[in-house]
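Enquirer: Task: produce atomic coordinates for the following.
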Amino acid sequence: MKRFISLTMLVAAVVCGMVCVRANADSSPPKRRVLVVKSRDISFYAPASQGFVKGLKSRGYGDTTDITILALSGDKNQDQQTIKAQIQKNNSLIFTLGTDATRTIAEAHPTCPCVFSMILDPISLGVAKSLAQPGGVFTGTTLQVSAGKQLDALQQILPQAQKVGLLYTDGDATSLAFLSAATQDAAKLNIEIVSKAMTPTTDRKAALEELAGKVGAFWLIVDPASAGPQALADTLDVAKSHKLPVLGTSSANVHAGALLALSANLQDLGDVNAEMAAPLLDGSAQPGQTSVRGPRQTMLSVNLDAASALGLTVPNSVLRLADEVVDSGAAKSGSK
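Expert: The predicted model follows:
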């Protein structure tokens, strides 16, 4: 009889254990869902996207988080439908890269926390009331290294630069805000900004040719009319024919042929976004009360090949500060 009771108790204990394990499994919290939206499927957004994902994982949001990454196509109707479908899912947080992605998400009226990155002016874009207190569901980081710092870097190599030309999208609030600040910063360095507004019907090459006769350098700014793929190619082409240096927006511009760029370290910028996202995911912070941040690290890139073609000598003081130097001559001599 005792043996029967012991066996019964053993079976009961096993069954109870199985029920408890099942109960614990059923009670485990559901995975968080993070949606990452890039303005386009181009390499420009890759470092920040990678930095963000890596940063989340390093902060404990790896196995417990499903991360979905998508890119806008540029077709407004198609993109709106795609985002509408994604917004209806149970997102814990949305991370946007670039102006188009941020604007498209904002127009879909999300209710979950949203973190933006790689934009210039969130206030002009309408996703923040102020940098200190954004309000609403958005916060994030700006891409912008101050115009004054960029122009100062150009002057270190080209002290004779007095006029700098740039293109921008006509009526774009973000570019107009940047241009206003840039004009003030440039005046402190005795530099004049000569700008040309671009409309869909403006001939970019003709506009650049017009600027080339008035300025000593071109400046690419974060605006599709200025630094989009075709705009970059056109600017470099006209600059080459007139022997004008180009101040770029990123390391990629410098590798393409620009003389230099002082830009945000995009991988680190993504990590800053992850640092901001972590308390939003665990509920210990609210986006509307989380201050917008700027780049934590900047990156100076210099193209010695471009300098040589222009007959310029880059001071050693600049080279010592450079994070990246493009020099095919050094690569060739090193391979011998």
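
Enquirer: drop to CA atoms for contacts and neighbour counts, all remaining ones
Expert: OK.

Enquirer: center of this protein - which residue?
Expert: The centroid of the chain falls nearest to residue 118 when counting by Cα atoms, centre = their mean (2.6 Å).

Enquirer: helix or strand for it, which one?
Expert: Using DSSP states H and E, residue 118 falls within strand 114-119.

Enquirer: Now do the next helix or strand after that strand: which elements does it pack against?
Expert: As assigned by DSSP H and E, the chain's next helix or strand after strand 114-119 is helix 122-125. Contact here means 3 or more Cα pairs under 8 Å, 6 or more residues apart in numbering; DSSP states H and E; on that basis helix 122-125 packs against helix 173-188.

Enquirer: next up, for comparison:
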Amino acid sequence: MSKKLLVGLLSLLPFMSPAALAADEKFVAITQIVEHPALDACRKGVQDELAERGFKVGENLKWMYESAQGNPTTANQIAKKFAGEEPDVIVAIATPSAITAAAAARNTPVVFSAVTDPLGAKLVKTLEKPGGKVTGTMDMLPIDKHLQLVKRIVPEAKIIGTIYNPGEANSVSLVERLKKESADAGLVLREAAVTKSSEILNAARSLVGKVDAIYLLTDNTVISGVEAVIKVGEQNKLPVIAADTDTVTRGAIAAYGFNYYDVGRQTGGIVADILEGKAPGDIDVQGVEKLELYLNPGAAERMGVKLDSKLSEEAKEIVGG
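Expert: Sure thing, here's the model as predicted:
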């Protein structure tokens, strides 16, 4: 190519169409069932990991995000919309969004995040090299360790309560596990069901006088309105312990769980692999092994609990006041 021709072609760059200039741009669409700190941190982790891998919003990455605000019908609408947009990857945070995205986007890779039981939700048939277009990260809870924590905080506890939405597949799976683990730990479990966040306050009140502590799973409906449970706990000296560390900053006494920002970073790595050409079906579904203990001594005092000093020594972070 002559020097004159090269200079001439370079001079045309400012006049090239946006489509031509964006030929190397990747497109990631992210759907989230509801906005609350844990899932928001997960989404931030995905974006940060992609940036570290060279996919930066505003430079070479188009980023589309929508929240279903806790409404499964809206989640389905978002999934269909994203499928029509034909992104390179759809990221689905939490089980309800993952189920709708996988059903709608048959020809687009779907990477799920913060999904408790991808096998039970029928997102994949196997965790190792799942095949097809779907893979991601799961946050199956170590419920046995959580119940040990409940016993350390409330040694006299014999009956525990939990609140969940039976419309969430991940929550149903977790409650079934909690029933078994509670029995194995010598505890009786009482359940309160909700279908929307406005029902959480009455569900929590229904447990007062019937349980010795409330243990909250990672139910998206409940966590989105967890302040109602905290309020009941403080008013009735009823300890509230959580599976989600972000809930401790919102007023629960303690949680032994995942840092959802780290879950997002792990998910972002999978997305980057796919953007770089790896087939999603060849990527194993990944679990999260790192657990952290968060404590809120102020919440413990308000709920009538005195924390063991050894717990403070073990805590990754002490929050609240």
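
Enquirer: residue in structure 2 matching the residue nearest to the centre of structure 1?
Expert: Here residue 118 of structure 1 is matched to residue 114 in structure 2, going by TM-score structural alignment.

Enquirer: Would you mind confirming that that match is in contact with residue 139?
Expert: Yes: counting by Cα atoms under 8 Å, residue 114 of structure 2 touches residue 139, with 5.3 Å between them.

Enquirer: hang on, the earlier thing: now do the contacts for the closest residue to the residue nearest to the centre of structure 1 other than its chain neighbours.
Expert: Spatial nearest neighbour of residue 118 of structure 1, excluding adjacent residues (Cα to Cα, 6 or more residues apart in numbering): residue 143 at 4.5 Å. By Cα atoms under 8 Å, 6 or more residues apart in numbering, the contact list for residue 143 of structure 1 reads 117, 118, 119, 120, 264, 294, 295.

Enquirer: so the last one makes contact with residue 142?
Expert: Spelled out, it's residue 295 of structure 1. Yes: between residue 295 of structure 1 and residue 142 there is a contact at 6.9 Å, judged by Cα under 8 Å.

Enquirer: counterpart of residue 251 of structure 1 in structure 2?
Expert: By TM-score structural alignment, residue 251 of structure 1 lines up with residue 245.

Enquirer: From residue 251 of structure 2, how far out is its match?
Expert: Residue 245 of structure 2 is 10 Å from residue 251 of structure 2, where distance means Cα to Cα, to the nearest Å.

Enquirer: between these two, which one's more packed in?
Expert: For the pair residue 245 of structure 2 and residue 251, the greater number of neighbours falls to residue 251 (28 against 25), based on other Cα atoms under 10 Å.

Enquirer: which SSE is the more buried one in?
Expert: Applying DSSP H and E, one finds residue 251 of structure 2 in no helix or strand.

Enquirer: Quickly note the distance from it to residue 261 of structure 2.
Expert: 19 Å.

Enquirer: same thing with residue 89 of structure 2?
Expert: Counting by Cα to Cα, the gap from residue 89 of structure 2 to residue 261 of structure 2 is 20 Å.

Enquirer: Of these two, give the one with the bigger neighbour count.
Expert: Neighbour count, other Cα under 10 Å: between residue 89 of structure 2 and residue 261, residue 89 has more, with 25 against 20.

Enquirer: what residue of structure 1 matches up with that one?
Expert: Superposed on structure 1 with TM-score structural alignment, residue 89 of structure 2 falls opposite residue 93.
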